[in-house]
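# Okay, here's the prediction I keep looking at, along with the sequence it came from:
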Amino acid sequence: MKVAELLIKCLEHEGVEYMFGVPGEENIDLMDALLDSSIEFIVTRHETGAAFMAGTYGRLTGKPAACLATLGPGATNMVTGVANANMDLSPVIAITGQASLARQHKISHQYYDLVAMYKPVTKWNAQIKTGETVPEVVRKAVRIATKAKKGATHIDLPEDLAGMEVKAEPLPVVDEQLPVAADAAIQSAVERINNARHPLILAGNGVTRQEAADSLRTFVEKTDIPVVHSFMGKGAVSWEDEHSLLTAGLGGKDYITCGFDKADLILAVGFDIAEYPPQNWNPEGQCPILHIDSTEAETDANYPATVQVVGDIKENLAKLNAAVSPTERNNDWVSHVRTNALNELDSFKEDDGFPIKPQKIIADLRTVLDDDAIVLSDVGAHKMWMSRMFHTTKPNTCLISNGLASMGIAVPGAVAAKMIYPDRAVVAVCGDGAFQMTSAEMEVAVRFNLPIVILLWRDDGYGLIEWHQLKHFNRYSHIKFGNPDFIQLAKSYGFEAMEVPSSEELKPMLKKAVTMNKPVLIDCQVDYDENMKLTEQMEDINC
C-alpha cells in the first residue's frame, strides 16, 4: 500500500473516528486514502476551526481526533487550534502535508520546518522520513497524546513519501494504566486532611479528564470539605450540593475567593495551574497544598505542594476515602457564600433592562436548558460571566477554554459536540468579536444538519479588553468595530435567525431555538456596563 494509506490504516487501528481539516496539494494521497477509510473526514472552512473541532472532540470523549492541513499557510493556520488543545489538555493528532524531501534543504515554495514550528505547541512531534516507520510514529503519537496529561501531537508527512509503496502493519494498541500513589503518600495526605481545621478542595480540569467526579463526590460527602471549581473544572461537584462553592477564576476578590482566605489546607484535585494562577488565590504562598493529580506538581512559589498524591486520580481518591476519618465541619460560612452568589443571579431573573444584562442572559439560558445540555463559551467578557454564573450539575456540560483561551473556539466546538451527542442540546455562547473569527464554520453545521444554537452577545467591540482598560485607565482604546447584519449573515448560511427585541423575549426565543431541530442564531444586545459594576462590587466584598 501507499505510505498515506498505511498512515490512515494505523489511525483507524488506534480508534480514530474523525479527521477535521482542509485538503491541499501536498496531502492529496491522504485525501484519496480516506475515501476507503472508516474515518469520517469533515471538510472545514479554516484550519483553525478544524483543530478546535478536534480539540473539543478530545475533551468530550477522552479519545483523540485528527486534524489535517497542508504545508505552509495551511499548517500555520492550524497552529493556534493545536496549541489551544495542547494547553487545554485535549488529545489531538495534528497532521500536516509537507514539501517533498528533495527540496527541504533549500528555500522553497511554501516550505517551513513544521516540526520546529509545532514543537512548542505539542507534547511530541516528528516527520515521517521512511514509510516503514509509520506504525511506530502513529502509535507513539497516539500514546503520548492520550497519556496523562493529555494533549496534542503532530505528524508531518512529505508529499513524495506519501505516494511511495510500503509493506508494514499497525502496531498493537497497548492500554496503559496510570499508577496509584504509594501508601506512604496516601498516609501523609490523610494525616494532613485529618488535622486541617478549614480544608478546601480546588477541583480542576483533571477531575473530568479522568472521569473522577463520582469519586470526588464520595470523598466530599465523607470529609465534609467544601469545593471550589476552576473554570474548566465545572460540574465536578453539582452546584446544588451544599459543599459546592461554585466557580472561581476572576481576578480580584469575589464571594468564592473568601474560601481561600479561610483555608489552612488546599486540596488541589486535578488542577492545572494554567487554569487559574496560584498567585491569585494563594498570594503569599502561605497555605500548604495537597496536590492530587496524574503528574507531579509544577514548581511555583505560590503553590507549595507539601504532599503529592500522584497517579490515577479516581483510584487515589478512593484510597484516601477509605483511610480518612469521617468528619462533620462547621460550614456555615459556605452556606453564606453560596447564598450571596446564588441570590445575585436570582435577582436578575426578572430584570427588564435593554440591552440585556449578562446576569439576565445567563439566568434565562440556565432556566431553558436541561442538565445534559452542552454549553460552549467562547473567549471574551461573556466568558467571565458564564464562568462565574452558569452553574452545572455534571462535568463537561459547560466547556470553557482557559489554557491558551483562544477566541473563536465556540462555534467549531459546538459543531463537534453535536456530532458526538446528536440528542443533546448544544449552545455556543459567543461575543461578536470571537464569533466572526470562526463564523464560517456555520456552513459545516448546515451541511451536516447539526442543530446547534449560537447565542451571540453583541456589543460591537472587544468587551473584555475594554473592561480591563476601564479598570486600569478609566477609558478605553481602539476596541470598537463594525458588525454585519448578523440575521442576514446567519440566514445566508442556512441558519434560522432571530434578533432579541426586548428582555422579555429572550427566554421564549431560547426555548424555541433548542426545539427547532435546525441550526439557529440568536442576536442579543448585551449591556456591558455591568462589567465595571461587578468590579466595584468585588472591591467591596468583605469576607
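That came through fine. In this text, all values refer to a predicted model and were calculated from it rather than measured experimentally. Numbering: from 1, shown residues only.
# can we go C-alpha only for contacts and neighbour counts from here?
Will do.
# so what's residue 141 closest to, chain neighbours aside?
Nearest residue to residue 141, sequence neighbours excluded (CA to CA, 6 or more residues apart in numbering): residue 153, at 5.6 Å.
# now that neighbour: how far from residue 243?
Distance, residue 153 to residue 243, by CA to CA, to the nearest Å: 38 Å.
# here comes the other one, which I'd like you to weigh against the first:
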Amino acid sequence: MKASDLLVECLALEGVEYIFGLPGEELEDVLFSLEDSPIEFIPTRHEQGAAFMADVHGRLTGKAGVCMGTLGPGATNLLTGVADAHLDKSPLVAITGQGGRERLHKESHQALDIVHMFEPVVKWNTQISEPEIVNESVRKAFKLAEYQKPGATHLEFPEDVAKEETDATPLEKRERVRRPDTDVTALERAAELLCGADKPLILAGNGAVRTHSADPLQQLVNQTNAPVVATYMGKGAISDADAHSLMTLDSGSGDEAHTVIERADAVLAVGYDIAEHDPAKWNPDIDKEIVHLDHEPAEVYEHYNPDVELVCDIRAGLRALLGHLDGCSTDDDWYATERAAIEKEVQTKPDADAEFSVAGTLPYLREAMANDDVLISDVGHHKMVIAQNFPAYEPNTTIISNGLATMGIAVPGAVAADLAVDANVVAATGDGGFLMNAAEIETATRLGCGFTIIVFNDDDYGLISRKQRDHTGKSFGTHLTNPDFVTFAESFGIDAHRPETWDELEAVLQRVIPEDEIALVEVPYSR
C-alpha cells in the first residue's frame, strides 16, 4: 500500500475517530487515504482551532486528539494549540505535511524546520523519512502522548514519502504502561507526616482529574476529614457540593480559601503541577510540610520542595495511603466557617437592579446546567471568576486552560466537547477570546453540533485592564470595539440573545442550554 494508506490504517488502529485540520497541497495523499477510512476528517477554519479541538478532545476522553496542518504556515498555526496541550497535560498528536525531501536541504517555498520548531512543546516528534517507519512512528506518537503525564507529540510527513509504496503493516496497540505502586518506606513517612499534622489540607491538581482518581480521593477525604482545595484544572476532583470542598485556591471574595491554606501545616498535593498555580502564592513562607503524590517527581522549586514524594500511579497511591491513615482525622472547626462563606457566595444571586457581571451570571448558569454538563472556559477575567465561583460537581466538567492559559480555546473546545460527550456543553468566553476563533462557529454548524456560547462583553481585554489599574490606577492598550454579536451570530444561522434583565438572562439560559442547537448569549457588562 502507499505510505499514506498505512498512516491512516495505523491511526484507525489507534482508535482515532476524528482528525481536525486544514487541507493542504502536501497532504493530498493523506486526505484521499482518509476519504474511505472510518476516520472523519473535519476541516476547520484555522489550524489553531483544529489544535484546540484536538486538545480538548484529548482532555475529555483520555485518548489522543489528532490535528493536522500542511507545511509552513499550516504548521506554525498549529503550534499554539499544541503548546497548550503540552502544558495542560492533554494527549494530542499533531501531523504536519512537508515538501519533498529533495528540496529540504536548501531554501524553498514554505519550507521551515518544523521538527525543531515543535521540539520545545512536545514530548517527542520526528519526521517520517521512510515509508517503512510509518507504523513505529505512529505507535510511538500515541504511546507517548497518552502515557502519564500525557502531552503532545508530532509527526512530520513529507509529500514524497506519502506517495511511496511499503509492505509494512500497523503495529498492534497494547495495554497502557502502568506506573508501579509507591515504595513502603515513602508511604510510611507520608502517613506519619499527615497523621502528625494538626491542620492537614489536600490540594487536588489536574492529575487527580486526569487519572480518574476521584473515588479514592473522596474516600481519603471522608476518612481524614481534611479540607480540599483544587487548582483551576483540578476542579471537580472532589464535588464542590461536598462539605470538605473549599473550591479552588483563590475561592472566596474575602480570601476564605486562602485563609484556610494559611492555617494549614501540612499539604497532600495530588496530581499537582506547579505550572497550574504558582506555589509561592500558597506557600509563601515555605513553612508547610508537603507530601507530593504524582506519576513523576516534583519540579525543583524553593516554594515547592516536598518532604516526601510518592512517585507512583495516583489511584494506587491514594488507595495505599488509605490503609496507612486509619484513625487519622482532623476536626472541621478550623475551616467550616470559610466553607460556609464560600458556599453562600457562589449561590447568592444578584439584586434585580444590579448591573450584569460574570459573578452574577454564574448562579443562573449553574442552575441551568446538569451536574454532568461540560463548561469550557476561555481565558480572561471571566476565567478567574469561573475558576473561583462556579461549582463543579463531577470531574472533567469544567475545562479551563491554565497551563499555557490560551485565549481563543472556548469555541473550538466546545466543538470537540460536543463530539466527545453526551451531556450539554457551554462555551464561556470574553469578547476578546471569542473573536480569535469565532469562525469555528461555521465548523460547528456544518457538523450539526449543539452547544451554548456565552460571550461576556466588556469591550476590553478586561483581565489585563484590571491588573493594570491595580498596579498603576489606569489602563492602556486594552480597549476594543466589537461587532453586534447578536447579528454576527445570526449570520451563521444560529439563535442569538442579548438579555437586558437578570430574569431574561435566567429564562434564556434555562431554555437554550438543554437544546440540541447552537445558541449565543451575549452578557454585556461594565469594565
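Received, thanks. These figures come from a predicted structure and were not determined experimentally.
# Now for the residue nearest the centre of structure 1: which residues touch it?
Nearest residue to the geometric centre of structure 1 (CA atoms, centre = their mean): residue 401, 3.7 Å. Residue 401 of structure 1 makes contact with 84, 88, 232, 377, 378, 379, according to CA atoms under 8 Å, 6 or more residues apart in numbering.
# would the residue nearest to residue 141 of structure 1 count as being in a strand?
Yes. Counting by DSSP: H, G, I helix; E, B strand; the rest coil, residue 153 of structure 1 is found in a strand.
# For it, the count of nearby residues, please.
Neighbour count for residue 153 of structure 1, taken as other CA atoms under 10 Å: 32.
# can you check residue 481 of structure 2 too?
Using other CA under 10 Å, residue 481 of structure 2 is surrounded by 10 other residues.
# Identify the residue of structure 1 aligned to it.
Residue 481 of structure 2 maps onto residue 482 in structure 1, with residues paired by TM-score structural alignment.
# Just give the nearest non-adjacent residue to that match, would you?
Using CA to CA, 6+ apart and skipping residues adjacent in sequence, the residue nearest residue 482 of structure 1 is residue 460, 6.2 Å away.
# One more: residue 314 of structure 2?
residue 294 is the one closest to residue 314 of structure 2 (CA to CA, 6+ apart), at 5.7 Å.
# again with residue 76 of structure 2
Once flanking residues are discounted, residue 76 of structure 2 sits nearest to residue 114: 8.0 Å by CA to CA, 6+ apart.
# That neighbour contacts residue 75, correct?
Yes. With contact defined as CA atoms under 8 Å, residue 114 of structure 2 reaches residue 75; the gap is 7.1 Å.
# what about the two, which has more around it?
Applying other CA under 10 Å to residue 114 of structure 2 and residue 75 shows that residue 75 carries more neighbours, namely 25 against 22.
# Now do the contacts for residue 208 of structure 2.
By CA under 8 Å, 6+ apart, the contact list for residue 208 of structure 2 reads 214, 234, 237, 270, 271, 272, 314.
# Same check on residue 240 of structure 2?
Taking CA under 8 Å, 6+ apart as the contact definition, residue 240 of structure 2 lies against 246, 247, 391, 392, 393.
# Neighbour-wise, which one of those leads?
Going by other CA under 10 Å, residue 247 tops the contacts of residue 240 of structure 2 with 33 neighbours.
# Just to be sure, that one is in a helix?
No. Read with three-state DSSP, residue 247 of structure 2 is strand and lies in no helix.
# I'd say it and residue 230 touch.
Yes. Counting by CA under 8 Å, residue 230 is a contact partner of residue 247 of structure 2 at 6.0 Å.
# who does the helix or strand hosting residue 361 of structure 2 touch, helix- and strand-wise?
Here residue 361 of structure 2, judged by DSSP states H and E, is contained in helix 358-368. With contacts taken as 3 or more CA pairs under 8 Å, 6 or more residues apart in numbering; DSSP states H and E, helix 358-368 of structure 2 sits against helix 336-347, helix 381-389, helix 502-512.
# Just the residues contacting it, thanks.
Residues outside helix 358-368 of structure 2 that contact it (CA under 8 Å, 6+ apart): 346-350, 382, 385-386, 389-391, 456, 505-506, 509-510, 513.
# List buried residues within those residues.
Among these, those classed as buried by 16 or more other CA atoms under 10 Å are 346-347, 349-350, 382, 385-386, 389-391, 456, 505-506, 509-510, 513.
# tell me the contacts of residue 414 of structure 1?
53, 376, 426, 427, 428, 452.
# can you tell me which of those are in helices?
residue 53 (DSSP state H).
# between the contacts of residue 414 of structure 1, which is closest to residue 31 of structure 1?
Nearest to residue 31 of structure 1 among these, counting by CA to CA, is residue 53 at 18.5 Å.
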